[in-house]
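> Have a look at this fold, sequence not included:
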């Protein structure tokens, strides 16, 4: 009996779009498809950057193997879809890559303010960027992990240099510390008032800036003094950032809250053919407002040279670990100098201000991402989106709640009703879980941070992310944090909010692809989708959960092309 090809494939156990002589066939390992209809496969074939067959080894080989086909033996390893970055800032990672590393362990060497001073002195002495710009930047100090449990003061940074302006950014990205030279360059004095939605921390006299600037206060000084980068420097930063993401298995990367300078850098890289992964930008609505770029061809559901603008972003509050997030209840331990009822503050304190920005996004049918960490900020998100939906109904905008650290249980049904998609941040359980319990919110409230389990129980999709450069875009640490929720001291923070490895894999692939309106072409291993793939050293669904963080990214493939191979791996 003779069968036509489609029937033959069905009998053999494969699905395919016939394209004989596939470029590549993957065999010899576990293939996790993230497709509920066929969760695993023995083989897949790729041609012209697309998946053309998935199924049994015999069927895929029969249908797709040709004289030029390259056979890749996985050697027992695991193949998964490429990770989709649910929220991060690749432009910030580029800046981080050329700045001093002030992270605490396990990602950096800093334990104290003395360490910050030592590292910044060494950086000023050796950095080509400092030499070319006359400006020194350090990234990601974390007062919760410093011996002093506070930020460095301007005097402590003056001890590093009084000649070169110094800016060190808190790991949250919502605060920063500056030396006296930088403060003077910005024209900020004791008479400079706090900006709306921000704070300039003061010395004992209540007037003199102590060097620490919060939220819009950080923007007030940073935008005035940040050095401009040359096109060559900008390309080098994007290159360095892409390499970091590809080494962590990301094939689609987000740039959240892209300002004008970063937008120029990213579009320039795209036009120059420098992008190797897809980058989706969400423009900073407050600074770009009605900029023509938001109505041009870059604002699209489709990529041009690996870049597109997916929508816009707003920030409703600050950082819980930096104690600027906006809560309905006071902080467990209020910051020095604050009243006992201190509960953070909104980014838009003026009546109707937040609503105006949300209305602008909805009126233009721009997908909207809103950073909201504290439950008061999430209340504001729910209220403003509800009002905007009533005024501008009928569109699938997929509004995104970014972070949602202190999302309350009673707010989850409201998100579902308004179709607000939660992009959650369980990485906090490791990096700041102990700090949340002992200082930010106390032991009871901290158990419910980033409540992935409760959101899943409500029948909702969600994504999980790293928010790089807040943390490194370490995909397996993201995975681990959602599955295990262990803190630095190995305390399990909110065991009821843990999710299974299979759900965590979806929350890093298919569900963020849906979040970005890209699930029709990304996020799972199915015929017709982009061949965005990652080879892992082990299967995250079967290894002991505590070892997930130790799994290595052996290779990353973007649209069928290898863009990263782990050194020493064949």
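Arrived safely. Note that the structure is predicted; figures quoted are calculated from it, not measured.
> Every contact and neighbour count from this point should use C-alpha atoms.
Fine.
> Start and end of stretch 255-274, how far apart?
Length of stretch 255-274, first residue to last, Cα to Cα, to the nearest Å: 16 Å.
> Same check on stretch 439-450?
With Cα to Cα applied, stretch 439-450 spans 17 Å between its terminal residues.
> now stretch 208-227
End-to-end distance of stretch 208-227 (Cα to Cα): 25 Å.
> Not counting it itself, show me its contacts.
Stretch 208-227 is contacted by residues 133, 135, 151-154, 174-180, 182-183, 185-186, 188-190, 194-203, 318, 324, 347 when judged by Cα atoms under 8 Å, 6 or more residues apart in numbering.
> one more time with 7 Å
Residues outside stretch 208-227 that contact it (Cα atoms under 7 Å, 6 or more residues apart in numbering): 133, 153-154, 174-179, 185-186, 189-190, 194-195, 197-203, 318.
> Repeat that for stretch 315-335.
With Cα under 7 Å, 6+ apart, stretch 315-335 has contacts from 172, 174, 215, 340-348, 370-377, 432, 439-442.
> Name the nearest residue to the residue nearest to the spatial centre of the chain, sequence neighbours excluded.
The residue lying closest to the centre of the chain (Cα atoms, centre = their mean) is residue 88, at 2.4 Å. Excluding its sequence neighbours, the residue lying closest to residue 88 (Cα to Cα, 6 or more residues apart in numbering) is residue 467, at 4.1 Å.
> doesn't residue 85 make contact with that neighbour?
No - the criterion here is Cα atoms under 7 Å, and residue 467 misses it with residue 85 at 8.9 Å.
> More neighbours: the two, which one.
More crowded of residue 467 and residue 85, by other Cα atoms under 10 Å: residue 85, with 32 against 27.
> want to compare, so here's the second one:
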């Protein structure tokens, strides 16, 4: 096959041994030469086709934690990511619109509201959902996808009533002895699985179409590869069909979880990491160690007092009862020795070690959801004690590692884990974190500390929890700006170069494919993105203004900006 030589205004390879170039030769989907124009032309031969690109060439972006199958599944639903300050009435209007657009009698589901961004500073109730949808089971999922609300028909479909016990690691919220409709963590995941199972039986073809459309949308953002961070077994045949039919525009690494609940790991018999079609290989086994808004955090008395003081000040300065409600959403507070815990890890230490061994025995890379400092500590303890991981494909991953105390970054580095981080959370929820009063000594997304400790950072979005525009995420990592323009822990900012590395070489390491992806280097897959301006000399605040001009998958241009 005749090579094609791409020249550009600049080429950033993201390979620290040869970080810049001016030309790249590709053939049969692979990079065959990279370097100066003269060097590459000499390697490519006289018959090579030469194409000059008016832009800046980089490796294609990798989103290492992205809920692809669920994004496609819910893509036709009305979006509940309402603007901050919206009311429950605004939320009801969107639910009513979806109810009108979705004829039938079965389950309805929507996702995206943030209770702390609503004017009432709380979730809606079942009774409020009944006002706009009373004749069908309905689940509205919060933005985090760790909690939501059922209407009365949804509670009935789940068989839940006032006397029903809370499921382990979950909560059926009650007020005055009656269910409010709000369901948290394990209870939410049970409802999510029930609604998904009911709808999936009749929507396989629709999912294939939406998966293709979602993949095309990712290519327009320069994203060529994602780690699907929670894939129940029912999606496996759909991924196989999509891969066989060429309907996956991006490579999707499917990270297996249980069918009935994301909190249940896949047991024996699951595919090993890397097995399956090239377009949709099996990814790391996923273990959830804590929740989201109610993640497992350990605090000193002084830290807890600081948080309580911030809540009271917010209530006294105009926040009122809504501010108090928000402050109480953290979960149950317990005294443990001389410290206080909020939330809880979902796995006891020995059970966690056993789950890791089972996954390792299946040939699976390990990914542990650990958001709070208590959960991260327990994850590191388990990884330190399970030697089998050293023989398994890929490095262990810590998903989120978001709220850390000093010293934990060194524990993560010692464990060898990749930290799969979401910088755009600083923009999406940073103001709420500041409003709650983040305790002194607890950092949100401490990217610089992690990097200094030697931890590999892998960039991701957690989409649809937050937006998946990589350039916006990189701006957040570099500026640490919230949506209001405030700066959250500005000392934890990283450089533009380090941020781009997280979304290229770091993502490849998190998915165990750094031998063939993540940098522009000879022999690697020719997944590339062309930007309209040089991001390394652009003012960080202006990074989102840079356009993605084109995207290549395996040497083929698959997206061109209109």
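Nice, I can see it. What you see is a predicted model; the values in this text were computed from it and never measured.
> Which residue in structure 2 aligns with the residue nearest to residue 88 of structure 1?
In structure 2, the residue paired with residue 467 of structure 1 according to TM-score structural alignment is residue 462.
> again with residue 270 of structure 1
By TM-score structural alignment, residue 270 of structure 1 lines up with residue 243 in structure 2.
> returning to that earlier point: part of a helix, is the residue nearest to residue 88 of structure 1?
No - with DSSP: H, G, I helix; E, B strand; the rest coil as the criterion, residue 467 of structure 1 is assigned coil and is not in a helix.
> who's in contact with it?
By Cα under 7 Å, 6+ apart, the residues touching residue 467 of structure 1 are 87-89.
> now swap in residue 191 of structure 1 and tell me
Contacts of residue 191 of structure 1 (Cα under 7 Å, 6+ apart): none.
> So it, which state does it fall into?
Here residue 191 of structure 1 is coil, with the state taken from three-state DSSP.
> corresponding residue for it in structure 2?
Correspondence of residue 191 of structure 1 to structure 2, assessed by TM-score structural alignment: residue 163.
> do the same with residue 523 of structure 1
So, by TM-score structural alignment, residue 523 of structure 1 is matched to residue 518.
> Tell me how many other residues crowd residue 353 of structure 1.
Here the number of neighbours of residue 353 of structure 1 (other Cα under 10 Å) works out to 11.
> Which residue in structure 2 aligns with it?
By TM-score structural alignment, residue 353 of structure 1 lines up with residue 351.
> Quick check: that match is in a strand.
No - assessed with three-state DSSP, residue 351 of structure 2 is helix; it does not lie in a strand.
> OK, contacts around it?
With contact set as Cα under 7 Å, 6+ apart, residue 351 of structure 2 has no partners.
> Kindly report the same for residue 40 of structure 1.
Counting by Cα under 7 Å, 6+ apart, residue 40 of structure 1 touches 31-33.
> Can you tell me how far it is from residue 520 of structure 1?
Residue 40 of structure 1 is 19 Å from residue 520 of structure 1, by Cα to Cα.
> Residue 273 of structure 1 too?
25 Å.
> what's around residue 210 of structure 2, how many residues?
Using other Cα under 10 Å, residue 210 of structure 2 has 20 neighbouring residues.
> Tell me the residue in structure 1 aligned with it.
Under the alignment (TM-score structural alignment), residue 210 of structure 2 maps onto residue 237 of structure 1.
> Its match and residue 566 of structure 1, how far apart?
When residue 237 of structure 1 is compared with residue 566 of structure 1 (using Cα to Cα), they lie 21 Å apart.
> same question, residue 58 of structure 1
Residue 58 of structure 1 is 29 Å from residue 566 of structure 1, by Cα to Cα.
> Ok, residue 278 of structure 1 next?
Counting by Cα to Cα, the gap from residue 278 of structure 1 to residue 566 of structure 1 is 21 Å.
> Those two: which is more packed in?
The neighbour comparison of residue 278 of structure 1 against residue 566 (other Cα under 10 Å) goes to residue 278, with 22 against 13.
> from memory the more buried one sits against residue 250, does it?
No - when contacts are counted by Cα under 7 Å, residue 278 of structure 1 is not listed as touching residue 250 (9.3 Å).
> What ranges does the stretch 351-500 of structure 2 have for its helices?
Using DSSP state H, counting those that start in this stretch, the helices of the stretch 351-500 of structure 2 run over 373-385, 408-415, 425-436, 447-452, 470-479, 496-502.
> how about the helices in the stretch 151-300 of structure 2?
Remark: helices assigned in the stretch 151-300 of structure 2 by DSSP H, counting those that start in this stretch are 152-158, 186-200, 204-219, 236-244.
> Turn the ones you listed into CSV, columns for distance to residue 115 of structure 2.
Output for those, formatted as CSV (distance: least, Cα to Cα, whole Å):
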stretch, distance to residue 115 of structure 2
helix 152-158, 19
helix 186-200, 15
helix 204-219, 27
helix 236-244, 33
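> Quick one: closest of those helices to residue 279 of structure 2.
Proximity to residue 279 of structure 2 (Cα to Cα) singles out helix 236-244 among those, at 5.6 Å.
> what residue of structure 2 takes the place of residue 35 of structure 1?
In structure 2, the residue paired with residue 35 of structure 1 according to TM-score structural alignment is residue 15.
> Isn't its match up against residue 522?
No - if you go by Cα under 7 Å, residue 15 of structure 2 and residue 522 don't touch, sitting 10.8 Å apart.
> Tell me the helices and strands packed up against the longest strand anywhere in structure 2.
In structure 2, assigned by DSSP state E, the strand with the most residues is strand 49-59. Other elements packing on strand 49-59 of structure 2 under the criterion 3 or more Cα pairs under 7 Å, 6 or more residues apart in numbering; DSSP states H and E are strand 4-12, strand 528-531.
> So which of those strands is the most surrounded?
Stretch with highest mean neighbour count among these: strand 528-531 (a mean of 24; mean count of other Cα atoms under 10 Å).
> Structure 1: matching residues for the very next helix or strand once past that strand?
Toward the C-terminal end, the helix or strand that comes next after strand 528-531 of structure 2 (DSSP states H and E) is strand 548-553. Mapped onto structure 1 using TM-score structural alignment, strand 548-553 of structure 2 spans residues 553-558.
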